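In: Provided below are the primary sequence and the corresponding predicted coordinates.
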Amino acid sequence: MTTFGALGIASTGMTVHRKWLDAISDNLANANNATRTDEAAFQARYIVAQEMQEGQGVHVAGVVLGSEEGRMVYEPTNPLADEEGYVRYPDIDMSSQMTTLIMAQRGYQANATVVDRARATYEAALQIGRN
C-alpha cells in the first residue's frame, strides 16, 4: 500500500467515525426529551458503515433509526403528561451510548494517527529526494 493509499483509507475512516460521533451526540442530547404519549419519541440514530470496493476504505451506507415508540414513564407532574400521567421518552440506553462513544473516539484517534504517520513518511521521502 502506498502512502497516499493509507492517507485515503484513513481519511474515509475518520469521516465515518466523525459521523458516528455526531449520531451518538444526537442520541445523548435527546435521551431525556419527553413527548406526549400520542406523539413519536425521538428515534436514536445508528450509523451503518460499509467497505468500499477494492479495499479503498469505508463509507456511511445509511442510518438506521431506533424505535419511535420509546418508553412510557409515569410523570404526572410533567406538563406533557396525558390524563393517566404518562409521557413518552426515547428508548436510548445511556451506558451503551457512552460505550459506543468511546469506541468511536478511539477509532477516530487511530485513523488520525495513521494520517499523521503517513504524512510524516511522505515528508521524510521528500527530504530524501531533496538531499
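Out: Received it, and whenever you're ready, just let me know what you need.
In: from here on, contacts and neighbour counts on C-alpha atoms
Out: OK.
In: And the residue nearest the centre of this protein?
Out: The centroid of the chain falls nearest to residue 20 when counting by CA atoms, centre = their mean (1.5 Å).
In: to the chain's geometric centre, what's the distance from stretch 65-79?
Out: 24 Å (CA atoms, centre = their mean, to the nearest Å).
In: re earlier: so which elements touch the helix or strand that contains the residue nearest to the centre of the chain?
Out: Residue 20 belongs to helix 3-30 when assigned by DSSP states H and E. For helix 3-30, the packing partners by 3 or more CA pairs under 8 Å, 6 or more residues apart in numbering; DSSP states H and E come out as strand 45-51, strand 58-65, helix 94-130.
In: also this one, for the comparison:
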Amino acid sequence: MSLFKVFDIAGSGMSAQSVRLNTTASNLANANSVSTTEEGAYRSRQPLFQAALDRAAGGNDATVGVRVLGIMESSAEPQRLFEPGNPQADEEGYVYKSNVNIAEEMANMISASRSFQNNIEVLNTSKDLMMRTLNLGR
C-alpha cells in the first residue's frame, strides 16, 4: 500500500463525519418543530455509511475508506400533543412534534466530533512521520 493512501482513507473518514455532524445539526435544529399533520412532522435523519474498497489499477493493492450511501429518515412516530391554543393545531387541538431525541443527537454529535478529530490526528501523525523519514536522508 502506498504511504499516501493513508491521506485518502483519513480524508474519507473526515468527509463521512462531516456529513454526520451536519445531519445531527439539522436534527437538533428541528427538535422542537411541530406540524398540523403527522406526515408533515419532521423526522430524525441519520447518514448510512459503507466501507469503500479501492483497488489500485493493475495491482493487488487495496485500501478501505468510507462512503456515505445516503441519509435515512427515522420510522418512529412523531409525538402527538394536545395544544388547542397552538396556531398549528388541527381541528381536534393536536399538533405533531418531531421524533428527534435530543440526548441521542448530542451523543451522536460528540461521537462524530471525536471521530473527526481522530482522523485529523492520523493525518498529522502520518505527515510528521513522512517528514522525519525525509529528514533522515540529509
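Out: Received it, and whenever you're ready, just let me know what you need. Worth saying up front: this structure is predicted, and the values here are computed from it rather than measured.
In: Kindly provide the TM-score of these chains.
Out: Scored against TM-score structural alignment, normalised by the length of the first structure, the superposed chains reach a TM-score of 0.89; 130 aligned residues with a CA RMSD of 1.7 Å.
In: Minimum distance to residue 10 of the first structure: which of the helices and strands packed on helix 3-30 of the first structure has it?
Out: helix 94-130 (5.0 Å; CA to CA).
In: in that closest one, what's buried?
Out: 97, 101, 104, 107, 108, 111, 112, 114, 115, 118, 119 (16 or more other CA atoms under 10 Å).
In: got the contact list for the second one?
Out: Applying CA atoms under 8 Å, 6 or more residues apart in numbering, one finds that residue 101 of the first structure lies in contact with 21, 24.
In: That one -> the second structure?
Out: In the second structure, the residue paired with residue 101 of the first structure is residue 109, using TM-score structural alignment.
In: Now do its match against residue 30 of the second structure, distance only.
Out: 15 Å (CA to CA, to the nearest Å).
In: The residue nearest to the centre of the first structure contacts residue 103, doesn't it?
Out: No: look at residue 20 of the first structure against residue 103 with CA atoms under 8 Å: they stay out of range, at 9.8 Å.
In: The helix holding residue 20 of the first structure against the second structure, how far on average?
Out: Superposing on the second structure and averaging over aligned pairs (mean CA distance after the TM-score superposition for the first structure), helix 3-30 of the first structure comes out at 0.7 Å.
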